[in-house]
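# coordinates only, sequence not included:
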């Protein structure tokens, strides 16, 4: 069996593809991955024996640009991703299923390839809040803030469908016409399909599946399909395989697989290991692929707050380029490192709240301080606070005082105990479940 996995995203969107690739290969499948051609992504995939098929421009250059992209440039960037149709189609030759994740226009390119080649297609999300549900509102799209006078989630998802059409409808349908495909009326639902997968842990990111209060197994399709309450039809519209949903009927036949994660066996750098061994567990600070504004001020505030608690500091350089502020030996700056191993040796993790970092810290049992910058990060910050495994920082710009107050809670013994308890509840075999489901569903075609 051959599987194509595709994503145009930062490191947090590529790492789950690494996990799923490993499990698919263990089951005998051949795997190809389309991802941004950033050197660090190529190295990471190569470390598990999977070649990277370049998809679009390097994403780091876009996310760290001095002048951030404007909403007006969104259709143009979407057209660039759709122009990768030929690259994706070549990689998809001979594949039994195409799996897309991440940005809607990139996934739309993969969906068009699947339609053109007649190959099955699966869309997967790494956070529940991007999938339509009456239980939560959508995230705002670029240049399309959610209406402040609307509180009904169904109406907000209607607005989101219109926003997706306004931003991407013309460029997607123009591209589809150019490759001999018919237009689509609702680009969001076309890309998501009626049965998307949710690659998150049900403890950290539960999918509320039924509006009628019934419970379903987190590992089975939710009862969002044709009859969630035992009636002849769903109040949100028929959503079974192949059914057509209208934008006024949020609710999907979501399949929650669990997180696509595999243990990272890479050793920590010698210098980092020596630093960890030299004293009490330090506090880790890193913002991953987020080019956080005022990075020097953020680094200074972080170091001052952590020192105020008598702790040492590990600064992850990341795309924010965090760096040393002085020559004291209680601070270590690290580049690429195995977070699975590192987070098990720190007293707390201060981070931006991306799905990948939040999951890894939760799995490691490390108390967290989440400083969300946008997108799904406020949601994961809230989940960390609700679970009692850390603190949701208020606002994206931390100060020494605000971080010190947050760390007082995160470093408390009861928070550490709760973090260890929740770590034992996280199921790390989501990639195994997803790989087996792909093979069972599409391997015999």
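Perfect, thanks for sending it. Worth saying up front: this structure is predicted, and the values here are computed from it rather than measured.
# When you work out contacts or count neighbours from here on, use the C-alpha atoms and nothing else.
Noted.
# What ranges does the stretch 201-350 of the chain have for its helices?
Here the stretch 201-350 of the chain has its helices, by DSSP state H, counting those that start in this stretch, at 270-277, 295-308, 339-342.
# Comparing those helices, which comes out most buried?
helix 295-308 (a mean of 20; mean count of other CA atoms under 10 Å).
# which residues sit against it?
For helix 295-308, the external contacting residues (CA atoms under 8 Å, 6 or more residues apart in numbering) are 283, 285, 312-313, 315, 320-323, 325, 331, 397-401, 403-404, 407.
# from the residues you listed, which ones fall inside strands?
In this view, the contacts of helix 295-308 that belong to strands under DSSP state E are 283, 285, 313, 315, 331.
# how near is the last one to residue 325?
Looking back up the chat, that one is residue 331. To residue 325, residue 331 is 9 Å away according to CA to CA, to the nearest Å.
# In terms of neighbours, single out the busier of the two.
residue 331 (22 against 12; other CA atoms under 10 Å).
# thinking again about what came up before, nearest to residue 57, of the helices of the stretch 201-350 of the chain?
helix 295-308 (24.6 Å; CA to CA).
# and residue 336, what is it in contact with?
By CA under 8 Å, 6+ apart, the neighbours of residue 336 are residue 318.
# Adding distance to residue 49, write the helices of the stretch 201-350 of the chain out as JSON lines.
Formatted as JSON lines, the helices of the stretch 201-350 of the chain follow (distance: least, CA to CA, whole Å):
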{"stretch": "helix 270-277", "distance to residue 49": "24"}
{"stretch": "helix 295-308", "distance to residue 49": "35"}
{"stretch": "helix 339-342", "distance to residue 49": "20"}
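# Check it against this one:
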């Protein structure tokens, strides 16, 4: 189960497919958004919807801090409701996405295995980087990393502690006094590629790194997109996925103008931000959700928000990338792309024509394309199968197959 954006749900679809191929029965609890139902249908796994639509949450006008507390309580209730019902008769539950506070309690009550997995290590306590922002009491001025992570744990408790312990008491379980540690366990799984996302010396926890969980995609590209690609030099793709960016029209204008400044055609991925062309010129095409595995191999560069899935897809395609990070793990992926020499990290979440054009100029350099192609050969594609074998072996099911 997982609650979050496409980057949280698509890996679960990939794991579900890998488990099915090894003979296991699978069901996936995920938000009710239609695009997530489509992902799971492609993997051939039943979809158990829970919680509110993620798009309705992230595109809500004028969001307030109190919204996070209401959502936390709603999700915990769903963990003990729809998710618990789906877990009946199962051997194990794999939980990911937005703090799955109640899921471990469900597995305790049922007496089955619980695994917490994450596509990045940046929500784990660390002596190397600070936690991402959460609503709650502010940290003391000048606080060190140890204090910041302590405050983060207190914020998690404030969000989830009361609803979690209320539901635990109702099913006869004792209270939890550290929700974050309870959810993460002492040995979480990291569903990230070892080349792109090494975790050693990043977090203070012990992790099991499986590689990224990638869902195969055999869908053909739409006819209008195929025709556009064939009608000139490879374009630059610009898309921000599930990010409902504030000021999206300005970001779209900056992106299109920056790409044109580099003498390139441009593909605009509409995404949840609703990006659109800025004029009717023939060098720009807006597209919806398409097969990125096929598309990225045919573009000059990928400009994106730095989600774990898009970063991995671009790296696997061997195409240079420009990361315009918005939240949570995305600044870290941007830094890693720059460190590996496979693209450029934009400075900050709000691109201008000048700033994005400069980053694109770096990414489009021949040496970067050569480096991106070389790194692509080191990116693993078997992460979901590795995780599936580990899961089945650990639950007494079918033993792992030979590597």
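In hand now; what should we look at? Bear in mind that the values here come from a model prediction, so they are computed numbers and not experimental data.
# hang on, the earlier thing: so for residue 75 of the first structure, which of the helices of the stretch 201-350 of the first structure sits nearest?
When the helices of the stretch 201-350 of the first structure are compared (using CA to CA), the closest one is helix 295-308, at 29.7 Å.
# what span of the second structure lines up against the closest one?
Mapped onto the second structure using TM-score structural alignment, helix 295-308 of the first structure spans residues 248-261.
# after superposition, how close is that stretch to the first structure?
Overlaying the first structure shows stretch 248-261 of the second structure at a mean distance of 0.9 Å from the equivalent residues (mean CA distance after the TM-score superposition for the first structure).
# circling back to that earlier point, among the contacts of helix 295-308 of the first structure, name the buried ones.
283, 285, 312-313, 315, 320-323, 331, 397-400, 403-404, 407 (16 or more other CA atoms under 10 Å).
# Quick one: the strands in the first structure, in order.
Ranges of strands in the first structure, per DSSP E, are 2-8, 30-35, 52-54, 97-102, 121-125, 197-198, 255-256, 283-285, 313-316, 331-334, 348-351, 368-370, 390-392.
# most packed of these?
Among the strands of the first structure, the stretch with the highest mean neighbour count (mean count of other CA under 10 Å) is strand 368-370, at a mean of 31.
# packing partners for that one?
Strand 368-370 of the first structure makes packing contacts with strand 348-351, helix 377-387, strand 390-392, helix 400-410 when contacts are defined by 3 or more CA pairs under 8 Å, 6 or more residues apart in numbering; DSSP states H and E.
# quick one: contacts of that strand?
By CA under 8 Å, 6+ apart, strand 368-370 of the first structure touches 348-353, 361, 381, 384, 389-393, 406-407, 410.
# ok, now stretch 56-68 of the second structure?
So stretch 56-68 of the second structure is contacted by 135, 159, 243, 244, 272 (CA under 8 Å, 6+ apart).
# buried residues in it?
58, 59, 68.
# related to what we said a few turns ago, out of the helices of the stretch 201-350 of the first structure, nearest to residue 93 of the first structure?
helix 339-342 (34.8 Å).
# Residue 343 of the first structure touches residue 367, doesn't it?
No. In terms of CA atoms under 8 Å, residue 343 of the first structure does not count as a neighbour of residue 367; the distance is 9.5 Å.
# More neighbours: which of these two?
Applying other CA under 10 Å to residue 343 of the first structure and residue 367 shows that residue 367 carries more neighbours, namely 33 against 23.
# And that one, what's its match in the second structure?
Counting by TM-score structural alignment, residue 367 of the first structure corresponds to residue 320 in the second structure.
# joint contacts of residue 343 and residue 367 of the first structure?
Shared contacts of residue 343 of the first structure and residue 367, counting by CA under 8 Å, 6+ apart, come down to 349, 361.
# Out of the helices of the stretch 201-350 of the first structure, which gets nearest to residue 8 of the first structure?
For the helices of the stretch 201-350 of the first structure, distance to residue 8 of the first structure was read as CA to CA. The smallest value, 22.0 Å, belongs to helix 339-342.
# Now do the closest one: which range of the second structure does it align onto?
Helix 339-342 of the first structure corresponds to residues 292-295 of the second structure when matched by TM-score structural alignment.
# Give the aligned equivalent of residue 171 of the first structure in the second structure.
Checking TM-score structural alignment: residue 171 of the first structure goes with residue 163.
# Please report the distance of the closest residue to its match other than its chain neighbours from residue 15 of the second structure.
Excluding the flanking residues, the one nearest residue 163 of the second structure by CA to CA, 6 or more residues apart in numbering is residue 73, at 5.6 Å. Computed as CA to CA, the residue 73 of the second structure to residue 15 of the second structure distance reads 27 Å.
# So which of the two has more stuff around it?
residue 15 (26 against 18).
# any idea how far residue 354 of the second structure lies from residue 360 of the second structure?
Applying CA to CA, the value for residue 354 of the second structure to residue 360 of the second structure is 10 Å.
# ditto for residue 158 of the second structure
With CA to CA as the criterion, residue 158 of the second structure and residue 360 of the second structure are 42 Å apart.
# Equivalent analysis for residue 57 of the second structure, please.
Distance of residue 57 of the second structure to residue 360 of the second structure, given as CA to CA: 32 Å.
# ok, now residue 75 of the second structure?
Distance from residue 75 of the second structure to residue 360 of the second structure, by CA to CA: 40 Å.
# show me the contacts for the closest residue to residue 173 of the first structure other than its chain neighbours.
Leaving aside its chain neighbours, residue 173 of the first structure sits nearest to residue 183 (5.0 Å; criterion: CA to CA, 6+ apart). Residues in contact with residue 183 of the first structure (CA under 8 Å, 6+ apart) are 173, 174, 176, 177.
# Any of the residues you listed buried? List them.
173, 176.
# Can you tell me which of the contacts of stretch 56-68 of the second structure is nearest residue 84 of the second structure?
Using CA to CA, those come closest to residue 84 of the second structure at residue 159, 20.6 Å.
# Neighbours of that closest one, how many?
So residue 159 of the second structure, with other CA under 10 Å, has 24 neighbours.
# what's the burial count for the alignment partner in the first structure of residue 182 of the second structure?
Using TM-score structural alignment, the equivalent of residue 182 of the second structure in the first structure is residue 190. If you count neighbours by other CA under 10 Å, residue 190 of the first structure ends up with 18.
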